[in-house]
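Engineer: Provided below for reference: sequence and predicted model.
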Amino acid sequence: MKRTHLPLNGLRVFDAAARHLSFTKAADELAVTPAAVGQQIRALEDMLGVVLFRRTPKGLELTPEADKGLDALRAGFLQFEESVRAMQSGQTSNSLTIAAPRDFTAKWLTARLAKYGTSNPDLQFTLISSDGEIDFTEANLDLAIRLTEGPGEHEGVRLGAGAFVRVGGPEGGATTPISWPGCPVADGSAALRLGDAGLAIDAAAIGLGEAVVPLLLAASDLDAGRIRAIDNSREHALAYWLVAPLPQWRQKKVKALVEALIG
């Protein structure tokens, strides 16, 4: 069934003018000119084919036709407000769904979510493993974390500078190159090929070889002495980015989480 096009702006002006029985007072409420109110009312009358107001010696008054539809109109506006509140309720919900690479979740994200959760005990996190593009709507995502050169089509912020470092075992070990998908200096002759940078860090930690990995991902293991840096870190275009489409990015709960993660 085809829905009738509703002149919502004109109806809003009509509601204000009907409450005040004055175009001037309606204009003050709506922050427009009295002439603009009159123009909207005339356009609405032309569309509906009815007269809404009459001028009398005592001032402006509603016609019977206008009065007959006013209660239903105001009830409709209340339903619109309820609808908007319902759609916005997710912004203040206690659930956040985040997509991130498995190794990033294990090496960096979970510890920070746990810390953030201590000051927000009602929060619930759902974590989805993802290394590439993901449909935010289909997955009902609030936020995603990607190793990429920028936010792409979404809104985003970078988590620190893009930097990579070569790491090995804390007491030496094999110098065998370790590769992983997406490694910016992948060695085609690498004897050890693993599924992600996190596994490469773990392999280096037990002396199986050397791996070039994101410094952000390796930082906690370096600080703990579990691995050692073989050379200085090098800047790179690849970095971890927090990204989301604009509607999700504007949500209060997402803004608060992003601020906590980059702080």
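Structural biologist: Perfect, I can see it now. Being a predicted model, the structure only gives us computed values, none of them experimental.
Engineer: for the rest of this, base every contact and every neighbour count on C-alpha atoms.
Structural biologist: Noted.
Engineer: at which residues are the helices of the stretch 51-200 of the chain located?
Structural biologist: Ranges of helices within the stretch 51-200 of the chain are 64-88, 102-104, 110-118, 136-139, 197-205, based on DSSP state H, counting those that start in this stretch.
Engineer: and those as TSV, adding distance to Leu217 and mean neighbour count?
Structural biologist: Rendered in TSV, the data for the helices of the stretch 51-200 of the chain read as follows (distance: least, CA to CA, whole Å; neighbours: other CA atoms under 10 Å):
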stretch	distance to Leu217	mean neighbour count
helix 64-88	35	12
helix 102-104	6	20
helix 110-118	12	13
helix 136-139	24	12
helix 197-205	7	24
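Engineer: which residues sit in contact with the residue nearest to Pro214 when sequence neighbours are not counted?
Structural biologist: With CA to CA, 6 or more residues apart in numbering as the measure, Phe164 is the residue that lies nearest to Pro214, at 4.4 Å, once sequence neighbours are left out. With contact set as CA atoms under 8 Å, 6 or more residues apart in numbering, Phe164 has these partners: 212-215, 233-236.
Engineer: another structure for you, compare them:
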Amino acid sequence: MKRTHLPLNALRVFDAAARHLSFTRAADELAVTPAAVGQQIRALEDLLGVVLFRRTSKGLELTEEASGGLAALRTGFLHFEDAVQAMQAGQSSHVYTIACPREFFAAWLAPRLAAFRAANPQVRYVLVDGEMTDFTEANLDLAVRWTDGPGDLEGISLGTAEWVEVGSGDWIGWPGDPEPEGEGPEGEGEEAKPPIMVSDAGQAIAAALAGMGRAHIPALLAAGVAGNGRADLIGEAVACRRAYWLVAPVPQWRQKKVKELVAALTAGA
């Protein structure tokens, strides 16, 4: 019999009826009607091709066939319970796997993770570089992404949707800032692109600080620029569509351990 075709609900009913030797008491345990129990037992008997219960003057009795399979069935249910507990144990695990852009980790996330671990010494972190890392492939608990919303994931924004201009001169473009594409030299295609293209906000900041041009950078990263003694290069914060979002699929987002970390990271934000 294929595992995908196991009549698990009927087997659960059979186990309850076998323990009580009563459809009525089994129904009370399972919060169904005695008639529903009888239907499940008859359906299971039809599927297996055996009789499971015999009615006698003393009440229900298990047949030899039913008794022969009962011990293995109950062992199987115990294994199911062990499997569920093992899966739930991940919710109480103290290991967090987090994907985050490198520059955001250095400027914002690292000190907050350190504070959370100081209050919870049992916590361990696995940090993965990159915003778009796949949750399933990397077994992620959380990810930080520079985006205009959580999309299909659950999430919360970290700070406001703002960026600042850093540096001067030609535009430095990066994938998180599509605006310079319309502010480069007049023309179309390659001619309309900024003269300098980099791969992420961290490289945009480094290029601007090196005097290669000017770039839009997320406002949450501006403090790091000021800390380098280059506050004179930072412009005023202006609204934009994107912000840093802390995101996860619904199952991860609902886990107790994830809720605790999210609450700590966003406290006072």
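Structural biologist: Happy to help now that I have it. Model, not experiment: these values are computed from the prediction.
Engineer: give me the TM-score for this pair.
Structural biologist: The TM-score (TM-score structural alignment, normalised by the length of the first structure) is 0.84; 255 aligned residues with a CA RMSD of 2.7 Å.
Engineer: turn the helices of the stretch 51-200 of the first structure into a markdown table, including distance to Gly263 of the first structure.
Structural biologist: Shown next, in a markdown table, are the helices of the stretch 51-200 of the first structure (distance: least, CA to CA, whole Å):
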| stretch | distance to Gly263 of the first structure |
| --- | --- |
| helix 64-88 | 26 |
| helix 102-104 | 17 |
| helix 110-118 | 11 |
| helix 136-139 | 25 |
| helix 197-205 | 23 |
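Engineer: so Leu70 of the first structure sits against Asp15, correct?
Structural biologist: Yes. Contact between Leu70 of the first structure and Asp15 holds when scored by CA atoms under 8 Å: they sit 7.5 Å apart.
Engineer: overlap of the contact sets of those two?
Structural biologist: Applying CA under 8 Å, 6+ apart, one finds that no residue jointly contacts Leu70 of the first structure and Asp15.
Engineer: one step back: out of the helices of the stretch 51-200 of the first structure, nearest to Leu246 of the first structure?
Structural biologist: Closest approach to Leu246 of the first structure among the helices of the stretch 51-200 of the first structure is made by helix 136-139 (11.1 Å; CA to CA).
Engineer: re the thing from before, quick one: which of the helices of the stretch 51-200 of the first structure is nearest Val258 of the first structure?
Structural biologist: Val258 of the first structure lies closest to helix 110-118 among these, at 10.8 Å (CA to CA).
Engineer: how about Thr97 of the first structure: what's its closest non-neighbour residue?
Structural biologist: Residue nearest to Thr97 of the first structure in three dimensions, not counting chain neighbours: Thr126, with 4.6 Å by CA to CA, 6+ apart.
Engineer: what is the burial count for the one you found?
Structural biologist: Other residues near Thr126 of the first structure come to 11 when the count uses other CA atoms under 10 Å.
Engineer: mind checking how far the aligned residue in the second structure for it is from Pro194 of the second structure?
Structural biologist: Per TM-score structural alignment, the equivalent position to Thr126 of the first structure in the second structure is Val126. Distance of Val126 of the second structure to Pro194 of the second structure, given as CA to CA, to the nearest Å: 36 Å.
Engineer: kindly report the same for Tyr96 of the second structure.
Structural biologist: Between Tyr96 of the second structure and Pro194 of the second structure the distance, using CA to CA, works out to 38 Å.
Engineer: please apply the same query to Leu209 of the second structure.
Structural biologist: Distance, Leu209 of the second structure to Pro194 of the second structure, by CA to CA: 17 Å.
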